[in-house]
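K.L.:
No sequence on hand, only this structure:
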């Protein structure tokens, strides 16, 4: 038991004795008594759990996690990474889908200087996964490759269309999403033009992989019976339903002995298998990147799969403390790995890829995180890379504005890929 926890138990125990000796009615009605009993020897900071926040933080988050590389006893980076990856996979309920699925090529076309290949493949569960592979025309040999990980964006009807396109016939609905989060760009296309093979796939519960309302009992459909998704109002209704359904999916996955991050990782690794096995791809120069939910997937895939040579997480880096006290209400259920905060802070999952090149891009007015904890996460990652002797391979930048991956941020990301996996 840590000293902080011992002091907390001692303090609250004494407070409890004092409570018994006073008026129970006064305890319930006097805010000063309640606040004093929960302040735990430090000024009480309002948080989303109220008086329970400081107690929950004191359990495991006041000290360095058990497997933190910041601890003095960890000096061997490879041994630490092996232990950290093993523990993270154990906590998330790692799936590990074996074997590359059969790929169906639906269409090949040329658009805006790119060869566009639209494919699908069947995983052991759910509907077939749609994907698109983009590469420059008139290229020869093996190219560096990047797995583009699409965002959440409160839109599960869309998947890969959020960041990739194969023609100019983009719906207003898709264009609005790209305008909001990507300054009007399909960034996967922009990266491919620079000399990369870029693959984007629909992930679990998005796009072609979404939960179909027809497959759900009528009493769980929130009154939706029109499944014609050519109507924008039906798409909006589906997205509202899908948002409400997230807690059901997460709790059901926990009941199955797995977690949402485990499913994400498994599906992203299959996509990486497909990308790495292509004859036009140099499997020694693989990267991944994404905004928001794609940034979360980058943390998991980049941290836990050693094939990723270069990883860029955009708009998704903070600490478990931030999620505990301030921001879990702004987030999806797709983040959480039960019990892992005891062993690793959130940035340390991404740090499991050290000393490989790693970039984090943050927005200073991002309402999904507090700026203070984003900066603490940067300090954690920076310290680990420094200890690993790889300070030059980690960078974090802060941009003005809200949650986004705008063109200035895209340019920094592309230059980072150029530096580390295009030029070698």
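P.N.:
Received the coordinates, thanks. Since the model is a prediction, treat every value here as computed from it, not as a measurement. Numbering: from 1, shown residues only.
K.L.:
contacts and neighbour counts: CA atoms only from here.
P.N.:
Noted.
K.L.:
in the stretch 301-424 of the chain, which spans are helices?
P.N.:
Taking DSSP state H, counting those that start in this stretch as the test, the helices found in the stretch 301-424 of the chain are 320-322, 346-351, 371-387, 407-417.
K.L.:
Mean neighbour count and distance to residue 175 added to the ones you listed, as JSON lines?
P.N.:
Converted to JSON lines, the helices of the stretch 301-424 of the chain look like this (neighbours: other Cα atoms under 10 Å; distance: least, Cα to Cα, whole Å):
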{"stretch": "helix 320-322", "mean neighbour count": "21", "distance to residue 175": "32"}
{"stretch": "helix 346-351", "mean neighbour count": "24", "distance to residue 175": "31"}
{"stretch": "helix 371-387", "mean neighbour count": "20", "distance to residue 175": "29"}
{"stretch": "helix 407-417", "mean neighbour count": "18", "distance to residue 175": "15"}
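K.L.:
right, so of those helices, which gets closest to residue 189?
P.N.:
helix 407-417 (11.6 Å; Cα to Cα).
K.L.:
Pull the distance from that closest one to the chain's centre.
P.N.:
Relative to the mean C-alpha coordinate of its chain, helix 407-417 is positioned 19 Å out (Cα atoms, centre = their mean, to the nearest Å).
K.L.:
Presented hereafter is structure B, for comparison with structure A:
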């Protein structure tokens, strides 16, 4: 026992001696006498998060110069961080089944969304002579995974999902199904499931962390897979015989709204975009108590490395000078009003530089995190003006 203690003391002395001899100058503590003992807050933020924020200078943000030159410089880097691959497989669509819903035909169509995944979409085709404008509908997160595309359009093939879809419609959409409302207006509508929802449902809320980690370890990311699939889905919409490829739009709510402005930046086929309830700055969202700090759903909006280079509104502004309509809710606790307004101002600077500020509509409406009938009417009237 004595020999072991003596050996340990000799080892400590040797390490201390070697350290003191190799150090050119003594190490001074940053402040005070004691080291940090509780560096992580109850909300799982490091106590030094303000110092980390100060380092986020966004070197690829719009700098006030030529917006086209800025986009040419920033977009390739953003694409490299956001898109895990370039897919070339043919869509090879096949109709699974269909139903006549009066003003339109509703179909389930299987297609290759990426080189790895073949999925089922709901496609609504108006009756009459086309081609028609086409719209891709991007669903929310909502911590409800049994329905994805069915949040937008009533399913006819599954009674349990139909009941879930009705509940979702009553909670967020004033009892309407927005995809069907667009089809009645003469749009071909396509809705798909993101990885983890509907036909592609996973293992529940808590399992999202593992899925996100596993995809990073497979050289991809959860956000990247979603962006890649949305990009391909927009190209699928444009490829349909019934669709005018020069009149393609995208509509998104909540997480789907994030997906919508992201897609507008990445997709050359998207001409007009409706974004309801997802836009703010990193500074305004990365604060104690915000939902973005919980992990889980946040992984769908987290591209590794991108936050060091660009803020959320910078990425959205890569879509300029396309037509875009942003809604936010005055009482939306997920997106603080001041942060939303800061993001809007950043985006308007880019559209103004293109002399196209009339193409960017940014509004804060009464109410919370919803896509109610009045917002839908305003959005779809605006889409008519852009795509018809």
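P.N.:
Perfect, thanks for sending it. Just so it is clear, the structure is predicted and the values come from calculations on it, not from any experiment.
K.L.:
Which one, of the helices of the stretch 301-424 of the first structure, ends up nearest to residue 197 of the first structure?
P.N.:
helix 407-417 (12.3 Å).
K.L.:
how big is the offset of that closest one relative to the second structure?
P.N.:
Superposing on the second structure and averaging over aligned pairs (mean Cα distance after the TM-score superposition for the first structure), helix 407-417 of the first structure comes out at 0.9 Å.
K.L.:
What is that helix packed up against?
P.N.:
strand 358-363 (3 or more Cα pairs under 8 Å, 6 or more residues apart in numbering; DSSP states H and E).
K.L.:
so the longest strand along the second structure matches what in the first structure?
P.N.:
In terms of residue count, the longest strand belonging to the second structure (DSSP state E) is strand 243-253. Under TM-score structural alignment, strand 243-253 of the second structure corresponds to residues 281-291 of the first structure.
K.L.:
what's the answer for stretch 316-328 of the second structure, then?
P.N.:
The aligned range for stretch 316-328 of the second structure is 350-362, by TM-score structural alignment.
K.L.:
next one: stretch 358-373 of the second structure
P.N.:
Residues 392-407 of the first structure are where stretch 358-373 of the second structure aligns, taking TM-score structural alignment as the criterion.
K.L.:
Just the buried positions in the matching stretch, please.
P.N.:
With burial defined by 16 or more other Cα atoms under 10 Å, the residues of stretch 392-407 of the first structure counted as buried are 393-396, 398-399, 403-406.
K.L.:
tell me the average deviation of the longest strand of the second structure from the first structure after fitting.
P.N.:
Between strand 243-253 of the second structure and the corresponding residues of the first structure, superposition yields a mean separation of 0.7 Å, by mean Cα distance after the TM-score superposition for the first structure.
K.L.:
could you check the angle helix 373-387 makes with that strand?
P.N.:
150 degrees (axes from the mean of the first three to the mean of the last three Cα atoms, to 10 degrees).
K.L.:
Just the terminal-to-terminal distance for stretch 136-148 of the second structure.
P.N.:
13 Å (Cα to Cα, to the nearest Å).
K.L.:
Please spell out which residues along that stretch are buried.
P.N.:
136-141, 144-148.
K.L.:
Quick one: distance of it to the chain centre.
P.N.:
Going by Cα atoms, centre = their mean, the spacing between the C-alpha centre of stretch 136-148 of the second structure and its chain's C-alpha centre is 12 Å.
K.L.:
how much space between the alignment partner in the first structure of residue 177 of the second structure and residue 72 of the first structure?
P.N.:
Per TM-score structural alignment, the equivalent position to residue 177 of the second structure in the first structure is residue 186. In this structure, residue 186 of the first structure and residue 72 of the first structure are separated by 44 Å, where distance is defined by Cα to Cα.
K.L.:
same deal with residue 17 of the first structure?
P.N.:
Here residue 17 of the first structure is placed at a distance of 39 Å from residue 72 of the first structure (Cα to Cα).
K.L.:
ditto for residue 239 of the first structure
P.N.:
With distances taken as Cα to Cα, residue 239 of the first structure is found 47 Å from residue 72 of the first structure.
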